[in-house]
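# 3D model of this:
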Amino acid sequence: MARTTDSSDRPHLPLPTAVFSNAHLAPRDRFAHWRDLLNSTHAPMTLRSDRSDDFLARQRVIPLGDVTVWPGAFPPVDFHRTSRLIRQSDPESYHLTLMLRGSGVVVWRDRTLRTSPGVFHNNDSSRPVEIRSSAERGRVVMIGLEIPKAVLPLAPRLAERAIGLPIRDDHGVGRLLARFLMQLVRSLPEYGIADGPRLGAVAMDLTAAVLAHAVEEDGALPEQTLRRTTLLRIRSFIQQNLDDPGLSPPSIAAAHRISTSCLHRLFRHEGITVGALIRRQRLERARAELADPGMAHALIDLIAARWCLTPAGFNRSFRTAYGMRPSEYRDMVFRGRPGPHVPPERNLPLSSG
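Model prediction:
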């Protein structure tokens, strides 16, 4: 009889990424190398920098199907993309930059945008632009996101209207996109090659929602994109409010201005109910605290209560999920004995379902 294997038996094939660095070069050769690299992997640009005598830079390229994410760190530099360079080569893509350190001024023919941590910089490869970056601490740190215009689920006329508008990365759907990008980069080893297209789809949906919101056209999103981004908003809301004893399907629906029946319909194809998702995430938060050395002396009942779990219900649910009582799990962790297999998060950023 052939042996049946499950996904845990299969080798983990990590997302294929490339890392570009000029640290191996002599300082005098680094800037030219970086300029040529950007021109060949992104789009032709003119680059200038006061640090060109020793321009130490690093960038990772993460392909997610049609979408590309690229975290990078480099000294302040000015980018200039002219009409002539656009005619020479145009990838016809939209670009968003999440600034983690540093700031910049982006200048188009008809508008100027000042960008820093807290404000996305968005751009269109088909428009002439000049970007002047600066960094008080010496290096600009950012995460770039590039999406071909042809696959973005938003009408081009709306996406183009959003170019150059300030988009906050600390609240609303902009915050969801920022969290997605940071979690993707931070947890990259956890994702496999099969996750790439799904991650890319999340990036496209969130980007479309961010741009649509910037031009106050949220209703112009395709139905599927609107449904998926609404689910991401709801999942994020649940994660942020797990310690609220009032968290429930009715309160979640009210916070998102939808009916409770609509909320349940959204989760119909998610493989889990809203109530079960809340219980599972609370249980996982409690499990993490049981394994936290800083909480080694906290009463187990108090940990359960922190996550709105009754002692009896916590013990029963924990044993069902992990095959042992909470006290046994804590003892196992601090004695270093092998314990139950707790599957790593294999879900998309922002989604713990």
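# okay, CA-based contacts and neighbour counts for the rest of this
OK.
# what are the ranges of the helices in this protein?
Per DSSP state H, the chain carries helices over the ranges 27-41, 83-88, 156-162, 172-186, 196-214, 223-240, 249-255, 260-266, 274-290, 300-306, 311-322, 326-335.
# right, so those: which one is the most enclosed?
Scoring the helices of the chain by mean neighbour count under mean count of other CA atoms under 10 Å gives helix 196-214 as the most buried, with a mean of 22.
# Proceed likewise with the subsequent sequence, for comparison:
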Amino acid sequence: MLEKVFDSQDLPVSDRVDAWRDITALALIPNEFSIDRPVDFRASLRTVDMGAAQVTAMTYASMRSRRTPQLIRRSDPDMYAVGLILHGRQGIIHKRREAALGAGDLVVYSTSQPYESVVDARQGTAASVVVQLPRAMVQLSSNRVDRVLAARMSGREGVGRLLACFLTHLATDTSPSRSADGQRLGSVLTELVTAWLAHHIDTEEQTPTETRQHVQFLEIQDFIRRNLGDTELSPATIAAAHHISLRTLHRLFHDHAHGATAASHIRRQRLTCARRDLTDPRLATRPVHAIAARWGFFRPADFTRAFRTTYGTTPTEYRRHILRAHPGIHR
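Below you'll find the model as predicted:
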């Protein structure tokens, strides 16, 4: 999904640092860089525009960067930037605050205020994903958001986990996408960032109702994905796990799932995962009923009937046809 726009390996060593400075100024915002060993500098950058939001995935060697008042006066897009650290140790000094960040941590900062960041990648490269959003798109008081600038926040739980998973998926997904997909994903991303910030500044009452409901629906989808193999997974257990009524769950699916019910969504996800496993040559010796059981179908007859209804053939016939026609698939 993200398009490659820079890779230091494509350039002579002597040009890499200057090229990195230029491309980050265009793709992100202008910064000053200090790099101890320019001859060893390595970096890459991939990016995609999603409506008002922009997502950028980067790798880079150890360095120090500064967003100075002079650079702000010269160019200020008035953005919030949210960074997810994928690996490497990094730090940021912003608004008289200092945060030490590691893999799985999230941080927010403002392009309109000076900051300094430090990357310690040792002998390798660090990596992060950054989303930039116009401040006007985040429906929260800027004074309240200022309270959490440069604060270390976890991407391993709650809304932070949802945001981190979303950004990681964008950074690693290699499938092509349409412009309309990018617009829709950008809207979802904006809502996630807003809800994540609201959670951390204790202003969830200021988050629009529609945004809260959408984020709750995303949390439910994530819960379903993680529990597809559980025979107890059902609309009732999903509602109980999220402390909502069945009626509320059904309303969420009615409003956000384009006609699918919770039960039909579970069924579709299980079939999709089972079909993927049936096409994997590494699982060619695994019995069909074992694949079905892995994804919550513990009665082979039920799985065969559901598979035939959805895909027009039996699981065994489908596997045989796919593996013969595409022997290299998933290798």
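# returning to what we had before: if we compare the helices of the first structure, which one ends up closest to D53 of the first structure?
helix 27-41 (5.3 Å; CA to CA).
# can you tell me the mean distance of that closest one from the second structure after alignment?
Mean deviation of helix 27-41 of the first structure relative to the second structure after superposition (mean CA distance after the TM-score superposition for the first structure): 2.2 Å.
# And the contacts of that helix?
Applying CA atoms under 8 Å, 6 or more residues apart in numbering, the contact partners of helix 27-41 of the first structure are 22-23, 44-47, 52-57.
# Can you select the buried ones among those for me in ChimeraX?
Typed into ChimeraX, the line below selects the buried ones among the contacts of helix 27-41 of the first structure, using 16 or more other CA atoms under 10 Å:
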select :22,44,45,47,52,54,55,56,57
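# Mind checking which of the contacts of helix 27-41 of the first structure land in strands?
46-47 (DSSP state E).
# of the contacts of helix 27-41 of the first structure, closest to E146 of the first structure?
P44 (15.0 Å).
# Please list all residues in contact with the closest one.
38, 81, 85-86, 88-89.
# Checking these against the second structure: which ones persist?
Checking the contacts of P44 of the first structure against the second structure (both residues aligned by TM-score structural alignment, their matches' CA atoms under 8 Å), the contacts still present are 38, 81, 85, 89.
# Output those as JSON lines; include the columns distance to L247 of the first structure.
Conversion of these to JSON lines gives the following (distance: CA to CA, whole Å):
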{"residue": "L38", "distance to L247 of the first structure": "47"}
{"residue": "R81", "distance to L247 of the first structure": "49"}
{"residue": "L85", "distance to L247 of the first structure": "54"}
{"residue": "S89", "distance to L247 of the first structure": "52"}
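# And A288 of the first structure, what's its match in the second structure?
With TM-score structural alignment as the criterion, A288 of the first structure lines up with R276 in the second structure.
# Likewise for P27 of the first structure?
In the second structure, the residue matched to P27 of the first structure (TM-score structural alignment) is V13.
# Where in the first structure does stretch 307-317 of the second structure fall?
Residue span in the first structure matched to stretch 307-317 of the second structure, by TM-score structural alignment: 318-328.
# what's the first-to-last distance across the matching stretch?
11 Å (CA to CA, to the nearest Å).
# OK, contacts around the counterpart of R139 of the first structure in the second structure?
Aligned counterpart of R139 of the first structure in the second structure: T125 (TM-score structural alignment). T125 of the second structure makes contact with 42-43, 59-62, 88, according to CA under 8 Å, 6+ apart.
# Please narrow the residues you listed to those residing in strands.
In this view, the contacts of T125 of the second structure that belong to strands under DSSP E are 43, 59-60.
# for those residues, which one is nearest F307 of the second structure?
Nearest to F307 of the second structure among these, with distances taken as CA to CA, is T59, at 42.1 Å.
# what about that closest one, how many residues close to it?
20 (other CA atoms under 10 Å).
# And it, what's its match in the first structure?
Checking with TM-score structural alignment, T59 of the second structure has A73 as its match.
# what sits against the closest residue to its match other than its chain neighbours?
Spatially, and ignoring its direct neighbours in sequence, A73 of the first structure is nearest to V141 (4.5 Å; CA to CA, 6 or more residues apart in numbering). Counting by CA under 8 Å, 6+ apart, V141 of the first structure touches 71-74, 99-102.
# same deal with A150 of the second structure?
92-95, 97-99, 107-109.
# do the same with R122 of the second structure
Here R122 of the second structure is in contact with 61-62 (CA under 8 Å, 6+ apart).
# returning to that earlier point: now the ones in strands among the contacts of T125 of the second structure in TSV, with distance to R267 of the second structure?
Converted to TSV, those look like this (distance: CA to CA, whole Å):
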residue	distance to R267 of the second structure
A43	43
T59	39
Y60	42
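# which one of those residues is nearest R184 of the second structure?
When those are compared against R184 of the second structure (criterion: CA to CA), the nearest one is T59, at 26.6 Å.
# From K4 of the second structure, how far out is the closest one?
For T59 of the second structure relative to K4 of the second structure (CA to CA), the value is 12 Å.
# Same check on A306 of the second structure?
Distance from A306 of the second structure to K4 of the second structure, by CA to CA: 41 Å.
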